[in-house]
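Peer 1: Just to be clear, the model below is a prediction. Sequence and coordinates:
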Amino acid sequence: MKSFKGWSLVAFTLTILLIVSGCSDSASGDSTREMGDKSGRGSGNGKDKLVIGLDDDPPQLDPHLSSTAVDRQVLHSLFDKLVDIDEDMNIVPKLAKDWDISDDNQTYTFYLQEGVVFHDGTPFNAEAVKFNFDRMLDPAMGSPRYGEVEQVEQVNVIDELTVEVQLKTPFSPFLGDLTDRAGMMLSPTAVKESGEDFSRHPVGTGPYQFVERELQSHIKVSRFDEYWGEPAIIKDVLYKPYTDENIRLTNLISGDVDMITVVGFKDIKKIEGNSAVKLSAKEGRGFLGLHLNPAKAPFNNKDFREAINIAIDRQAITNVVYHGAALPAVSAFPPASWAHNPSLEVPKGDLTKAKSLLEKSGIKDPSFTIKVKPVETDKQMAEMVQSMLQEIGVTVNVEMQEIGSLLSSAIAGDYEALYLGWDGRTDPDGSVSRFFMSNGYNNYAKVNNPEIDKLLTDARVSLDQEERKKIYQRFSEVVFDEANYIFLVHIDENKAMKTNVNGFIHYPDGMIRPDRIYFD
């Protein structure tokens, strides 16, 4: 039995143990406690409402049904998870204060925090944990979380504060998956009472409780006075959607918005040059790139795919489209990820070699269409690729589709090339298996490579990070060589806020946890 006692999976050395203990939830708030009264309630200037500008109106406030990033920004105030991440992506305690993993890596025993209650006053306990897992696993539920918990064989209540989760097979990404919506705990009583309307009256154990919602206007949450942990500093948080990034920025600079979750790349210089606001940037964990469909010509020709891969100048795209707020990509894993392969070099637009590969392919007068979302950055990217490939004699057409239609095209395999990415996950598996395993949920081109399947399966079974690192490095080499997906950029994760907003901790997952924020 391996006893982790709440520490990160990678915390096997004293140094890492010290880092994790210094980044626990209670410690992370220390720098914000200079203001307000000793309870941490209120803020230094008397302002007690934080207004957060979102990039869209959240479709879903039920974590088990959520499938968008904007949902998550609100959910983090309402729902605690069994485990969370710290600033270095280590897994740390939350509702589960300790945990053990059996020697065969298939049984996780969670020891729960005492004295935790849901916003409706009902107790959080082992029975509630079992209820949440059972709900996500119910086929009738159709939960987007199912793929993250499908390895769960059964959940056993040991006692009121101890719960045992048995997996079908060893699955090393399990704890990482629980740092997102799969680990958020919903009130069983509220779910049973609200039924399909739970999203309209969400009830969790988080530092804030739901107050009201007006579609396309705002979502209001208020400090939960019976919170089990350190109480939220600011009393009320108001989330307001602004789909137009210009309007969103204007409201930040001169309106009543205190911070925004998404910053337009073209606006970064404006923010850096404005004394009323400040920018917080962190290297992103996701990726953007081109799906190439090997089931359709000309991408059924590997030489042609390779030619496209090396002809594209990623650095130019980074500079022009993303205004330097990105890194050129060559795999799913950015340099900040422990799974990154430093031996893979990012192509710099080698037109001579690309022309040679194109000639080797035997394809005459090649052309294809890229499908992209109708947003400025995607359009600019496509136009740059169009211009670059014209230099080697390839004609590229650009077709814009709304995100719903684009995803439908991807799922149906109705495309030659399309531009989509992923925002990354705590565990590397969550960023790649869904796209590159033969049975992956997002394997849009239905690529079937036995070596990739074996590598990713082996990585899921091992709990040894060094072993997994070697596996993912080899995986990245194979995927680059196959060139069914052309990795282009890792975009930075940017947040902007008024200068009087303090205490914000920029976590790698990009989610705002508002309870430690305060005003000067």
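Peer 2: Sure thing, it's come through.
Peer 1: When you work out contacts or count neighbours from here on, use the C-alpha atoms and nothing else.
Peer 2: Fine.
Peer 1: and the longest helix for the chain?
Peer 2: helix 465-482 (DSSP state H).
Peer 1: Counting by contacts, list what that helix packs against.
Peer 2: helix 302-311, helix 450-461 (3 or more C-alpha pairs under 8 Å, 6 or more residues apart in numbering; DSSP states H and E).
Peer 1: So which residues of the stretch 301-450 of the chain form helices?
Peer 2: Ranges of helices in the stretch 301-450 of the chain, per DSSP state H, counting those that start in this stretch, are 302-311, 314-320, 351-361, 376-390, 403-412, 429-436, 450-461.
Peer 1: So which of the ones you listed is the most surrounded?
Peer 2: Neighbour counts (mean count of other C-alpha atoms under 10 Å) averaged over each of those peak at helix 302-311, with a mean of 23.
Peer 1: now that helix: how far from the chain's centre is it?
Peer 2: Put simply, helix 302-311 sits 29 Å off its chain's centre (C-alpha atoms, centre = their mean, to the nearest Å).
Peer 1: Ok, stretch 182-192 next?
Peer 2: The answer for stretch 182-192 is 21 Å, by C-alpha atoms, centre = their mean.
Peer 1: tell me how far the ends of that stretch are from each other?
Peer 2: 19 Å (C-alpha to C-alpha, to the nearest Å).
Peer 1: which residues touch it?
Peer 2: By C-alpha atoms under 8 Å, 6 or more residues apart in numbering, the surrounding residues in contact with stretch 182-192 are 63-64, 79-83, 118, 120, 122, 124, 128-129, 131-132, 136, 145, 148-149, 177-178, 198, 202-205.
Peer 1: ok and the helix or strand just after the longest helix of the chain relative to helix 302-311, angle-wise?
Peer 2: The helix or strand immediately downstream of helix 465-482 is strand 485-491, counting by DSSP states H and E. Using axes from the mean of the first three to the mean of the last three C-alpha atoms, to 10 degrees, one finds that strand 485-491 and helix 302-311 are set 20 degrees apart in direction.
Peer 1: next up, a second structure to put side by side with the first:
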Amino acid sequence: MLNRRSILATGAIAAVPLAAPWGALAKTSKDTVVLAMTLEPPGLDPTAGAASAIAEIVHYNIFETLTKINADGSVSPLLAESWEVSPDLKTYTLRLRRGVKFSNGVPFTADAVKFSFDRAGSDKSTNKDKRTFASLTTQVVDDHTVVLIHKDIDPDFLFVLGQATAIIVEPKSAATNATRPVGTGPYVLGAWNKGASITLNAWPGFRAPASIKMRRATFRFISDPAAQVAALLAGDVDAFARVTPRSVAQFKA
């Protein structure tokens, strides 16, 4: 991530999670952040399109997954608190987090997990990981226990469950998530000014409000390389998740 203080030479990031990693800015009493992106997403439902810009805004912010992929590539619990894997490595029994709600007030249960994965693998699915979900059988044991049976052994399955294509959606909102996303994450859509910016607001109903460091986050879309550099140098944006490589030399100087 490129900001006014440092340059980190990494590859493309999968998402810009806002709930945890902004402690440095928060310590300066700054509770809003402006992030810049090169491309504007075509929609806000990562199960409906392959554009990486979608997940960069909504993954872990609005929508959550059963597991979370950490910066070092490891996987930790998120909506699933724990899990057990069968000896043949094909069956996963997951215990779900209790007390979780979607931003429209509907409780998160195993039924939402089954709906999400059945939908992702259905004939009408446009999910880019449709093949993975089509080979999955989801069984509801009770409200907080779900069993996932994979046809084949996939050593990366828990990692896959943390990707944006595996978000858990609220069934009644699924059809409109591209423009009015409803998730269990710490943020909700505030405004979308097409061609200019998207703003996310902290959701007061989130299960762990103390973890939300930023009250508001604005994603500005700046495609021109010169304008990207100018915005960073002027302080108009706090960070640029993806920046044109040829611009890095200006910051090194």
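Peer 2: Nice, thanks for sending it over. All figures in this text were calculated on a predicted structure; none of them were measured in a lab.
Peer 1: Post the TM-score for the overlay when you can.
Peer 2: The TM-score (TM-score structural alignment, normalised by the length of the second structure) is 0.85; 233 aligned residues with a C-alpha RMSD of 2.0 Å.
Peer 1: before we move on, back to that, what range does the longest helix of the first structure cover in the second structure?
Peer 2: Mapping helix 465-482 of the first structure onto the second structure (TM-score structural alignment) gives no aligned residues.
Peer 1: cool, stretch 111-125 of the first structure as well?
Peer 2: So stretch 111-125 of the first structure sits over residues 95-109 in the second structure, by TM-score structural alignment.
Peer 1: Need the residues that contact that stretch.
Peer 2: Under C-alpha under 8 Å, 6+ apart, the answer for stretch 95-109 of the second structure is 66, 78-83, 110, 143-146, 170, 182-185, 188, 203, 205-207.
Peer 1: next one: stretch 205-217 of the second structure
Peer 2: 18-20, 22-23, 26, 30-35, 99-101, 103, 184-187, 199-202.
Peer 1: Out of the residues you listed, which sit inside helices?
Peer 2: Checked against DSSP H, the contacts of stretch 205-217 of the second structure include these in helices: 23, 26.
Peer 1: Just the buried ones from the contacts of stretch 205-217 of the second structure, in PyMOL syntax?
Peer 2: Buried residues within the contacts of stretch 205-217 of the second structure, by 16 or more other C-alpha atoms under 10 Å, are selected in PyMOL with:
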select buried, resi 18+19+22+26+31+32+33+34+35+100+101+103+184+185+186+187+199+200+201+202
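Peer 1: which residues touch the equivalent of L200 of the second structure over in the first structure?
Peer 2: Aligning on TM-score structural alignment places L200 of the second structure opposite V221 in the first structure. Applying C-alpha under 8 Å, 6+ apart to V221 of the first structure gives the contacts 77-78, 208-212, 236-238.
Peer 1: quick one: the helices in the stretch 151-253 of the second structure?
Peer 2: Assigned helices in the stretch 151-253 of the second structure, in chain order: 157-160, 225-234, 248-252 (criterion: DSSP H, counting those that start in this stretch).
Peer 1: Could you tell me where the longest one falls in the first structure?
Peer 2: Put plainly, it is helix 225-234 of the second structure. Going by TM-score structural alignment: helix 225-234 of the second structure matches residues 245-254.
Peer 1: re the thing from before, same check for the contacts of V221 of the first structure, but in the second structure.
Peer 2: Retained in the second structure by both residues aligned by TM-score structural alignment, their matches' C-alpha atoms under 8 Å are the following of these: 208-212, 236-238.
Peer 1: what's the helix or strand for the alignment partner in the first structure of G43 of the second structure?
Peer 2: G43 of the second structure maps onto Q60 of the first structure when the alignment is built from TM-score structural alignment. Following DSSP H and E, one finds Q60 of the first structure outside all helices and strands.
Peer 1: and the residue lying closest to Q60 of the first structure once chain neighbours are set aside, helix, strand or coil?
Peer 2: Spatial nearest neighbour of Q60 of the first structure, excluding adjacent residues (C-alpha to C-alpha, 6 or more residues apart in numbering): S66 at 5.3 Å. With DSSP: H, G, I helix; E, B strand; the rest coil as the basis, S66 of the first structure sits in coil.
Peer 1: Show the contacting residues for S66 of the first structure.
Peer 2: Taking C-alpha under 8 Å, 6+ apart as the test, what S66 of the first structure contacts is 59-60, 72, 144, 181.
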